[in-house]
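> pasted the sequence and its predicted model underneath.
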Amino acid sequence: MAQGSTREKTGRTRAPAGATADEDFITAGGHPTHVHDFHQPLYAPLGRISVSTPGSDHELSPSTALWIPAGTPHSARFHPDSLVLAEPFDADVHELPYAEPTAVRVDESRRRLLPARTRDAGAGADDASAFAAPTGIPSAALPLPRPTSATALTVAGALLRSPEDQRTATEWAESLHTSSTSLRRAFRNETGLAFSEWRTRVRLNRSLDLLDRGHQVGTAARVGFVSTNGYIMAFRRHFGCTPGAWIKGRPGQGNPRPNRLS
């Protein structure tokens, strides 16, 4: 299903206080906060999904899926022209290796499994091999705590959608009728990161998706770095290797992923 659609098998959905319980609330654009009593992996073989869980936001793409443990409040926004796949797994039968929502890498061999599972009407919802397969490889994405105040959250959401946005903290503050000092303080106090570092992590995380799909030329500009050298230096500082080495070491290339140094 395209244009931000999602497929879910039968399961019980309930809403936390103040949230909607009716599954008809799922639209082409996403759905508000709700809770499942089953574990669920979310995956976007096409396009992107923005998922909000308590304390964090997650950007999902063809190379990154998200396991949502049963009982976790979450909402989602489907970007235009995205294909969203979701499958339930009985929490009484399966125990996830994660206590919190966890992003996982999806390599080529596993990328075909969840779509194949959704096409197979005979596949059991508790198929252990299918349950384990999408787990893939732990995500290398840098942690991105979500700010809580309205202004900082607005800026964070915009940068997650468009990391190439070049507006400075001062320019963001002016557009939102606040001071740059207040905006910077909000990021520092609410996420533990300076505004510039938070934005750099957004850009680096988005670049991981491009690199995992084989893109290297032009990646720096596409994610908002003003120079290739600046991008390479930031990448090396956070991941311990160059983008080129990352591509050579990605799953399916026959080489181990270089170790992260930070």
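Arrived safely, thanks for sending.
> for the rest of this, base every contact and every neighbour count on C-alpha atoms.
Will do.
> contacts for the helix or strand encompassing residue 186 next, please.
Assigned by DSSP states H and E, residue 186 belongs to helix 180-191. Contact with helix 180-191 is made by 144-149, 151-152, 169-174, 193-195, 198, as judged by Cα atoms under 8 Å, 6 or more residues apart in numbering.
> can you flag the buried ones in these?
Among these, those classed as buried by neighbour count (16 or more other Cα atoms under 10 Å) are 144-148, 151-152, 169, 172-173, 193-195, 198.
> dump the residue contacts of the residue nearest to residue 244 when sequence neighbours are not counted.
Spatially, and ignoring its direct neighbours in sequence, residue 244 is nearest to residue 216 (7.4 Å; Cα to Cα, 6 or more residues apart in numbering). Taking Cα under 8 Å, 6+ apart, we find residue 216 in contact with 210, 243, 244.
> buried sites along the helix or strand that the last one is a member of?
When you say that, I think you mean residue 244. Secondary structure from DSSP H and E places residue 244 in helix 243-248. Buried residues in helix 243-248, defined by neighbour count with 16+ other Cα under 10 Å: 243, 246, 247, 248.
> contacting residues for residue 200?
Counting by Cα under 8 Å, 6+ apart, residue 200 has contacts residue 234.
> please repeat the previous calculation with a cut-off of 10 Å.
Shown in contact with residue 200 (Cα atoms under 10 Å, 6 or more residues apart in numbering): 142, 163, 194, 206, 223, 224, 225, 231, 234, 235, 238.
> heading C-terminal from the longest strand along the chain, find the next helix or strand.
Across the chain, the longest stretch assigned as strand under DSSP state E is strand 38-46. Using DSSP H and E, the helix or strand that follows strand 38-46 in sequence is strand 49-53.
> tell me what that next one is packed against?
If you count contacts as 3 or more Cα pairs under 10 Å, 6 or more residues apart in numbering; DSSP states H and E, strand 49-53 packs onto strand 30-36, strand 38-46, strand 56-60, strand 64-68, strand 74-78, helix 150-161.
> can you put those in CSV and add distance to residue 186?
Below are the helices and strands packed on strand 49-53 laid out as CSV (distance: least, Cα to Cα, whole Å):
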stretch, distance to residue 186
strand 30-36, 24
strand 38-46, 30
strand 56-60, 15
strand 64-68, 27
strand 74-78, 23
helix 150-161, 6
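> quick check, residue 118 in contact with residue 86.
Yes. Assessed by Cα atoms under 10 Å, residue 118 is found in contact with residue 86 at 8.5 Å.
> before we move on, back to that, which among the contacts of residue 216 gets closest to residue 61?
Nearest to residue 61 among the contacts of residue 216 is residue 210, at 9.7 Å by Cα to Cα.
> and the comparison structure, right after this:
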Amino acid sequence: MSPRRHSVTVTEPVGTDPFSCEEYGYGLGRVEGILVLKYRSAAVLEFGESRQDFLHQLYWSPDGMLSTSYGARTQFVGHREAFWAHRAVTHEVRAADRQTVYRICLRETPQVLTGLRAGAVSMAPEAARLIETIARPSCGEAEAFAARARIMAGLGPATSDFVGHHANGTGFALTVARALSHDPGDEAGLAEWAERLHVSVKTLQRDFEREFGMPYSKVRTKLRLSTSRVLLETRPVAEVAHRVGYSSPSAFITAFTREYGCTPGRYAERGYDGEG
């Protein structure tokens, strides 16, 4: 059976921007089948309002944060993780503008995720690469099935899996970065994180330099600003500033403008034509 694949551009209701959706399906209708939907939009991408799907869903973005909701819990997910939702579980996912999002639909639950209804899961670098590989017209079905098995093997629900998939050093910096990506408003400083992890401040700072090539403070700022882009479409600047951990809207505006070349207000109004 040849893979089902096509690319379409769908125009949303008046007042919103068009988005593209490329669809790649392999073995559809079979337990081992996989459907990959690749989305990109000039505006914010929203995946349903309280959607309940009949297939298991895995959402991943290689170039930005995802805002995810499950029950009363809101969580942010970075590019080293994906968001898993068991079929028929109510959930919502949002992404910022000009952001690529992959939605992988499965009939089978990866063994390591058995019992997980919804939440952030670690994804090994190889699994991320293979998702991009099978979302291409040149990918054959045999290659896609082999990739599917390795993608599922590259998922993990626990912090230990996350560190194991990604750490080059001690894993302390990645543990902190994962916690911050889920809750960028956490106000803990480097010393407090070091105390929580029972390591010295010097050890933790050294691990940040090794893992990210920059200090803790810069990693935290980048995570906060990336997360703010997902929120600005629907929430006022002052609320977003507080949500991502800034003590005042002015401090947030200064940091955002320095990073993206425009104010948060202008960004939210879609009056900005830069690459941001």
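Thanks, I have it. All values derive from a computational prediction rather than experimental measurement.
> quick one: TM-score?
The TM-score (TM-score structural alignment, normalised by the length of the first structure) is 0.50; 166 aligned residues with a Cα RMSD of 4.3 Å.
> about what we covered before: in the second structure, what residues pair with the helix holding residue 244 of the first structure?
The aligned range for helix 243-248 of the first structure in the second structure is 264-269, by TM-score structural alignment.
> stretch 183-192 of the first structure now?
Under TM-score structural alignment, the match for stretch 183-192 of the first structure is residues 204-213.
> same question, stretch 152-159 of the first structure
Going by TM-score structural alignment: stretch 152-159 of the first structure matches residues 173-180.
> which SSE is immediately downstream of the helix holding residue 186 of the first structure?
By DSSP H and E, the next helix or strand past helix 180-191 of the first structure is helix 195-212.
> and the closest residue to residue 261 of the first structure other than its chain neighbours, what is it in contact with?
Nearest residue to residue 261 of the first structure in three dimensions, chain neighbours excluded: residue 240, at 4.8 Å (Cα to Cα, 6+ apart). Listed by Cα under 10 Å, 6+ apart, the contact partners of residue 240 of the first structure are 233, 234, 246, 258, 259, 260, 261, 262.
> could you dump these into JSON lines and include secondary structure and distance to residue 181 of the first structure?
Converted to JSON lines, the contacts of residue 240 of the first structure look like this (DSSP: H, G, I helix; E, B strand; the rest coil; distance: Cα to Cα, whole Å):
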{"residue": "233", "secondary structure": "helix", "distance to residue 181 of the first structure": "27"}
{"residue": "234", "secondary structure": "helix", "distance to residue 181 of the first structure": "25"}
{"residue": "246", "secondary structure": "helix", "distance to residue 181 of the first structure": "36"}
{"residue": "258", "secondary structure": "coil", "distance to residue 181 of the first structure": "38"}
{"residue": "259", "secondary structure": "coil", "distance to residue 181 of the first structure": "36"}
{"residue": "260", "secondary structure": "coil", "distance to residue 181 of the first structure": "33"}
{"residue": "261", "secondary structure": "coil", "distance to residue 181 of the first structure": "32"}
{"residue": "262", "secondary structure": "coil", "distance to residue 181 of the first structure": "28"}
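> of the residues you listed, just the buried ones, PyMOL syntax please.
Selection of the buried residues among the contacts of residue 240 of the first structure in PyMOL, burial being defined by 16+ other Cα under 10 Å:
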select buried, resi 234+246+258
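> from the contacts of residue 240 of the first structure, which is closest to residue 158 of the first structure?
residue 234 (21.3 Å).
> now do the counterpart of residue 203 of the first structure in the second structure against residue 252 of the second structure, distance only.
Structural alignment (TM-score structural alignment) places residue 203 of the first structure against residue 224 in the second structure. According to Cα to Cα, to the nearest Å, residue 224 of the second structure stands 9 Å off from residue 252 of the second structure.
> residue contacts, residue 160 of the first structure?
Applying Cα under 10 Å, 6+ apart to residue 160 of the first structure gives the contacts 50, 57, 58, 59, 199, 202, 203, 205, 206.
> am I right that residue 162 of the first structure is in contact with residue 79?
No. Using Cα under 10 Å, residue 162 of the first structure is not in contact with residue 79; the gap is 11.8 Å.
> which of the two has more neighbours?
With other Cα atoms under 10 Å as the criterion, residue 162 of the first structure and residue 79 differ in neighbour count, and residue 79 comes out ahead with 20 against 16.
> quick check: the more buried one touching residue 48?
Yes. Using Cα under 10 Å, residue 79 of the first structure is in contact with residue 48, at 5.6 Å.
> look up how far residue 198 of the second structure lies from the aligned residue in the second structure for residue 171 of the first structure.
In the second structure, the residue equivalent to residue 171 of the first structure is residue 192, according to TM-score structural alignment. Residue 192 of the second structure sits 10 Å away from residue 198 of the second structure, going by Cα to Cα.
> over to residue 168 of the second structure?
On the measure of Cα to Cα, residue 168 of the second structure and residue 198 of the second structure end up 19 Å apart.
> do the same with residue 84 of the second structure
From residue 84 of the second structure to residue 198 of the second structure the distance is 31 Å (Cα to Cα).
> which one's more surrounded, these two?
Comparing residue 84 of the second structure with residue 198 by other Cα under 10 Å, the one with more neighbours is residue 84, at 25 against 11.
> now the nearest residue to that one once chain neighbours are set aside: which helix or strand?
Spatial nearest neighbour of residue 84 of the second structure, excluding adjacent residues (Cα to Cα, 6+ apart): residue 58 at 4.7 Å. Here residue 58 of the second structure, judged by DSSP H and E, is contained in strand 56-60.
> show the secondary-structure elements that that strand is packed against.
Strand 56-60 of the second structure packs on strand 34-41, strand 66-70, strand 81-85, strand 91-95, strand 100-106, strand 118-123, going by 3+ Cα pairs under 10 Å, 6+ apart.
> now do the longest one against strand 91-95, angle only.
Interaxial angle, strand 34-41 of the second structure versus strand 91-95 (axes from the mean of the first three to the mean of the last three Cα atoms, to 10 degrees): 50 degrees.
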